[in-house]
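Chemist: only geometry, no sequence info:
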């Protein structure tokens, strides 16, 4: 199990969560961030840092966002890691 970034991140890409992640498990896409479930330690530090409440534990992902469990896994494998905060898309 891991934490999952859902569609609520799409278009804003706040990176507050990245700076508190001890496992460097975030990956940056063009319009949103993704969590690598292979490296996520389930510490939960990222969840309260997300200003748009886009991060959920895999067991708590809303029904309408269930596909993001697989999307995070697939996209994290393809995209570069992000370990520093960058300006968000939505300001």
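Modeler: Cool, got the structure. Please read these numbers as outputs of a predicted model, since none were measured by experiment.

Chemist: from here on, contacts and neighbour counts on C-alpha atoms
Modeler: Will do.

Chemist: how far away is residue 51 from residue 13?
Modeler: 10 Å (Cα to Cα, to the nearest Å).

Chemist: compare the two (neighbour count), which wins?
Modeler: Remark: of residue 51 and residue 13, residue 13 carries more neighbours, 23 against 14, as counted by other Cα atoms under 10 Å.

Chemist: this is the other structure I want to compare:
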């Protein structure tokens, strides 16, 4: 098992989860974070820290595409190990439907 970041992170990118991760397995894209499933130790401390509730265990139904997306982009994006400010539009974008199709960016973030 691992944890995955899902669509509600897109255009919110709260980083409270990064601050508590004991193994630094978060990677930063332009407008979302992902978890490297090979580095995640399944401790679960990140899940309750996410204000957008965008982190779930991969054992929940329907998360296969998110596991694939997290693995793919963790290999491409820079590691993030410290908390940053959320995106300016985070509050307005929290809970918006269809974020993956409408707003996902494959561009990397700046990392640490």
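Modeler: Thanks, I have it. Just so it is clear, the structure is predicted and the values come from calculations on it, not from any experiment.

Chemist: quick one: residue 17 of the second structure and residue 46 touch, right?
Modeler: Yes: counting by Cα atoms under 8 Å, residue 46 is a contact partner of residue 17 of the second structure at 4.5 Å.

Chemist: which parts of the first structure are strands?
Modeler: 3-5, 26-28, 33-35, 55-57 (DSSP state E).

Chemist: quick check: end-to-end length of stretch 7-16 of the first structure?
Modeler: First-to-last residue span, stretch 7-16 of the first structure, Cα to Cα: 16 Å.

Chemist: what sits up against that stretch?
Modeler: 31-33, 46, 49-54, 65, 68, 84-91 (Cα atoms under 8 Å, 6 or more residues apart in numbering).

Chemist: narrow the residues you listed to just the buried residues.
Modeler: 32-33, 46, 49-50, 54, 68 (16 or more other Cα atoms under 10 Å).

Chemist: can you put those residues in JSON lines and add distance to residue 8 of the first structure?
Modeler: Putting these into JSON lines (distance: Cα to Cα, whole Å) gives the following:
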{"residue": "32", "distance to residue 8 of the first structure": "9"}
{"residue": "33", "distance to residue 8 of the first structure": "10"}
{"residue": "46", "distance to residue 8 of the first structure": "14"}
{"residue": "49", "distance to residue 8 of the first structure": "14"}
{"residue": "50", "distance to residue 8 of the first structure": "10"}
{"residue": "54", "distance to residue 8 of the first structure": "5"}
{"residue": "68", "distance to residue 8 of the first structure": "11"}
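
Chemist: which pair in the residues you listed spans the largest distance?
Modeler: 49 and 68 (19.1 Å; Cα to Cα).

Chemist: to residue 79 of the first structure, which of the strands of the first structure lies closest?
Modeler: Here strand 26-28 is closest among these (Cα to Cα), at 5.8 Å.
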